[in-house]
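Q: sequence first, then the predicted structure, then my questions.
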Amino acid sequence: MIKLLIQRADRLGDVLFSLPIIDQLKALPYPIQIDYLVSPAGEALVAHHPDIHTHHVYTPTNRASLTQTIRNEGYDIYLCLWNHPHLLALGKAAKIPMRIGHSNHTWWTNSYLTHPVPTRWDNLITHMIEHNTKLLIPLGLPPVCKPAVLPIPKNNPWPTATQKVALFTQTGGSNIPFPPSTIEAFIHYMNRQAPNAKIVLLGHDPESPFLATKGPNIINAINQTSLETLMAWIAYCDTYIGPDTGPTHLASYYNKPTVFFSPLKINPPGTFGSLSNRQVIIRQDTDYSKLRLTPSDYPHYLNYLTGEYLYNAYQRLQALPGVADTDIRDQHGYATLRILYFPFPGDPSHYTAYDAVGFPVFTAASNWPALFRQLVTHNISILHGNVPRVIGKLLQWYMGIVKKIVQPIIFRYPLPKTPQDVLKNYRDARA
């Protein structure tokens, strides 16, 4: 029996993105015991997982005793998904013979790993699940982008309703939740347009602005759910609405029709998106002059996000058919990559095929200050077309060195007629 320890001692959503590894490991031709190392935030998720033998909980204060406990377990393989310095060093300190993790091309990181795996973090349309399952290559398993198989809770908490809508009202801190005024206005729209629907408000926040929210179609479950009951509300709903956060990825694994709110420029759907085969992505990141936002930016950045806007997104979702996995990933790509196009003589000034799929293309300005503004305002990830070599290098330098964000890639040929070709070229260039 091979004993393997998977480490993702971070937020709930990060642990969720690691779970597809378990399904992949079942393909190994020999028996394997799967254990987990998590933070307190992820403990409830792994504690009752049917394929996890046991789990350990990391806190900053128990590192020494935890290292000894793990050493005594006699693990054969350490799968380090998060290169936190303490957790990266733990596998070596616990004398685990095979230690696999993401290489960042530094001697310090790689000295703790026996099998560092090169990772292209600059590929904005490689999903986090793909990054995680890529660490299985040393075990002879291919990377995948598939949702994990989660057990469905036995108890259905929903009352009878024509539409059952689960709405998550907060995030774990790495993203922006829906503005409270948007949720309140959305509820009013649902009261008028779908009076027989039920909406459950979900979240854990003692200062939530929705603690006192009531109504004939409202079930207020804020601060009233364990992880198991949260999973039940989501597993048995008809539609899920939420920001980029852990419970939204639960809905993704249950393949729930989802309105996915992904506002932050630095957290793209290509990396963190829902895998539901019916989804509407709310993301307007191409018209604001900052890359990294503070709470003071939110009212201006999100001024488009009214209750009516959210209700219309919900209505569009109801009419959508299910799509194939490749179409989901294309949708993520269109919502992630942004093109700054330098036209060749005679090129058209409109991009009809790209507009049709919501793939933003902007025509490059003719002066330096305007070009720099375009990079940041439009969140540019591709410089395409007749890009002068010096200008291209300077624009890459500006985003990578000055703004400390992924440098845009350069394609020096005309814009393809088919948007999917841009996605393919991008994937190939950053494979």
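A: Here it is on my side, so go on. No experiment lies behind these values; they were computed from the predicted model shown. Numbering: from 1, shown residues only.
Q: going by C-alpha atoms from here, please, whenever you check contacts or count neighbours.
A: OK.
Q: pretty sure Met1 contacts Pro29?
A: No. Counting by C-alpha atoms under 8 Å, Met1 does not reach Pro29; the two are 11.3 Å apart.
Q: where do the helices of the stretch 251-400 of the chain begin and end?
A: Read by DSSP state H, counting those that start in this stretch, the stretch 251-400 of the chain holds these helices, from start to end of the chain: 269-272, 298-301, 307-319, 325-334, 352-356, 368-377, 389-397.
Q: what residues sit buried inside the fifth one?
A: For helix 352-356, burial by neighbour count (16 or more other C-alpha atoms under 10 Å) applies to Tyr354.
Q: picking that back up, identify, out of the helices of the stretch 251-400 of the chain, the most deeply packed stretch.
A: Greatest average neighbour count among those goes to helix 269-272 (a mean of 24), per mean count of other C-alpha atoms under 10 Å.
Q: follow-up on the earlier one: a markdown table please, covering the helices of the stretch 251-400 of the chain and showing distance to Gly172.
A: Supplementary listing: the helices of the stretch 251-400 of the chain in a markdown table, determined by distance: least, C-alpha to C-alpha, whole Å:
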| stretch | distance to Gly172 |
| --- | --- |
| helix 269-272 | 14 |
| helix 298-301 | 17 |
| helix 307-319 | 21 |
| helix 325-334 | 22 |
| helix 352-356 | 33 |
| helix 368-377 | 26 |
| helix 389-397 | 32 |
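Q: ok, structure two:
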Amino acid sequence: MYKFVNKKTAVVVFIVDILGSLAFFLLYALMPWRLRRRGKVPSDPKSILVIRADYIGDVILALPAIEALKKKYPDAKITFLTSAKAKDLLTGNPFIDNTLAYDPPWFFKRPLKLAILEYALIFKQIRGNGFSLALDLRGDMRNIFFLTFLTGIPYRISFASSGGWYLLTKVLKYPPGLHEAQYHMEVVKAAGAIDTGINPPRIFISPGEEAFVQEFLKSNGLNRNEPLIAFHPGARKKLKQWPLENYAALGRTLRDDYKAHIAITGSADEAGLAKDLSNMIGAGAFSCAGKFPSLKHLAAFYKSCALYVGCSTGPTHLASAVGAPTVVICGPESVERWAPLGENSVLVKKEVPCRPCVGREDVCLFPESNCLKILTLDDVLQAVRTQLSRLNITPQPQ
């Protein structure tokens, strides 16, 4: 089963699969001993490569599966190949022995020359590690071909949901309707891991990162007796962003009713957006976009907040993973597939027939009933008040 929304892409992959299958049937006819690996897993793999080389939220949702894999093979060296932005999230994780950073040009646009140089480097690194088993958690034919097959890893497990079943030694059926973390778990289960349920991912924050945040709070004069609430208004795709004026109205209400400080987070590229929102809220709001040295410092900051509010994006998963009470403003994404795993998350959404987005989260085909524009201030404020009341944070006398 292909998971493509675009029918043209599915047709192209189907044709490639037919040609690839014919080529590999010929290969197996000439080298039949290769068939011995089909459907099998090494009984005691010494070195395992796990691939999820794309976005921050995806990597966070892969962490429970990595933990299950390490518990199955405690003596194996587990290497996580991930994107450069997500790599620092993995430092200090006792279930990961090594990390490789790579931004595949099929996910992250690159000039051709740079893409070739970077691929040559990662190819050499993978070959040099002598992996006996590779798990591609995404089920992407390009990952499978370039990062596991061409690099000569003998056992390769993944879904064939984007084609390339013949490149794998163990092919998994792609069951629709699962949470993304469960898809990851299905892959490691096929490698022998025990599915103990999808537990919240864990980010291992160091004392130094905690100390940095405490100094940051002190230097900004934040009163620990007044609630600190983080807003993250940005997203990789603009269609997933709740209108900025709604965030501003929400921030002013929380400042006036709860005497809350509003911290607006974002990457350095989102500093302008964060500054605009800070100005729209006025007193009590400040931008800290781009001010944290790493994602783990940002995680430590979220951990210190009374509440986090944001859309379905990487920092939302990060805040949830460190236990921050979270309000998720759900947009065009599949809520069932991408909801944060933290126990303190409240999802705010309006049911629309086009979710998950039939426009692939790029263009809204139904602007008159846009899933985020019809989410009102009162809808989100009600969820925020619910979370604050659970923390015994109540409105203050005017």
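A: Yes, it's here. Because the structure is a prediction, the values reported are computed rather than measured.
Q: related to what we said a few turns ago, out of the helices of the stretch 251-400 of structure 1, nearest to Leu25 of structure 1?
A: The stretch from the helices of the stretch 251-400 of structure 1 with the least distance to Leu25 of structure 1 (C-alpha to C-alpha) is helix 325-334; that distance is 21.2 Å.
Q: who are the neighbours in contact with the spatially most central residue of structure 1?
A: By C-alpha atoms, centre = their mean, structure 1 has its centre lying nearest to Phe272, at 1.5 Å. Under the criterion of C-alpha atoms under 8 Å, 6 or more residues apart in numbering, the neighbours of Phe272 of structure 1 are His127, Met128, Asp244.
Q: find the nearest non-adjacent residue to the alignment partner in structure 2 of the first one, please.
A: It stands for His127 of structure 1. In structure 2, the residue matched to His127 of structure 1 (TM-score structural alignment) is His179. Computed as C-alpha to C-alpha, 6 or more residues apart in numbering, the closest residue to His179 of structure 2 that is not its neighbour in sequence is Arg337, at 3.9 Å.
Q: alignment lookup: that neighbour to structure 1.
A: Alignment note: Arg337 of structure 2 maps to Thr271 in structure 1; criterion TM-score structural alignment.
Q: you'd agree Leu377 of structure 2 is up against Leu250?
A: Yes. With contact defined as C-alpha under 8 Å, Leu377 of structure 2 counts as touching Leu250 (6.6 Å).
Q: who's in contact with Tyr112 of structure 1?
A: The neighbours of Tyr112 of structure 1, taking C-alpha under 8 Å, 6+ apart as the test, are Leu88, Ala89, Gly91, Lys92, Arg99.
Q: make a ChimeraX selection of the buried ones in those residues.
A: The buried subset of the contacts of Tyr112 of structure 1, as determined by 16+ other C-alpha under 10 Å, is captured in ChimeraX by this line:
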select :88,89,91,92,99
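Q: closest to Thr239 of structure 1 among the contacts of Tyr112 of structure 1?
A: Taking C-alpha to C-alpha as the measure, Thr239 of structure 1 sits nearest to Leu88 out of the contacts of Tyr112 of structure 1, at 39.0 Å.
Q: dump the residue contacts of the closest one.
A: For Leu88 of structure 1, the contacting residues are Cys80, Trp82, Thr109, Tyr112, Leu113, taking C-alpha under 8 Å, 6+ apart as the criterion.
Q: any idea how far Leu307 of structure 2 is from the equivalent of it over in structure 2?
A: Using TM-score structural alignment, the partner of Leu88 of structure 1 in structure 2 is Ile144. In this structure, Ile144 of structure 2 lies at 39 Å from Leu307 of structure 2, with C-alpha to C-alpha, to the nearest Å as the measure.
Q: next: Leu375 of structure 2.
A: The span separating Leu375 of structure 2 from Leu307 of structure 2 equals 19 Å under the rule C-alpha to C-alpha.
Q: these two - which one has more neighbours?
A: Just comparing Leu375 of structure 2 and Leu307: by other C-alpha atoms under 10 Å the higher neighbour count belongs to Leu307, 25 against 20.
Q: wait, Leu172 of structure 2 touches Ala160, no?
A: Yes. If you go by C-alpha under 8 Å, Leu172 of structure 2 and Ala160 touch, sitting 6.8 Å apart.
Q: between the two, which one's more packed in?
A: Set side by side, Leu172 of structure 2 and Ala160 show more neighbours around Ala160, with 24 against 17, by other C-alpha under 10 Å.
Q: what's the matching residue for that one over in structure 1?
A: In structure 1, the residue paired with Ala160 of structure 2 according to TM-score structural alignment is Ser103.
Q: ok, its match - contacts?
A: Ser103 of structure 1 makes contact with Thr109, Asn110, Pro116, Val117, Pro118, Thr119 under the criterion C-alpha under 8 Å, 6+ apart.
Q: the strands in the stretch 251-398 of structure 2, which residues?
A: Chain-ordered strands for the stretch 251-398 of structure 2, with DSSP state E, counting those that start in this stretch as the definition, fall at 261-264, 285-287, 307-311, 326-329, 345-348.
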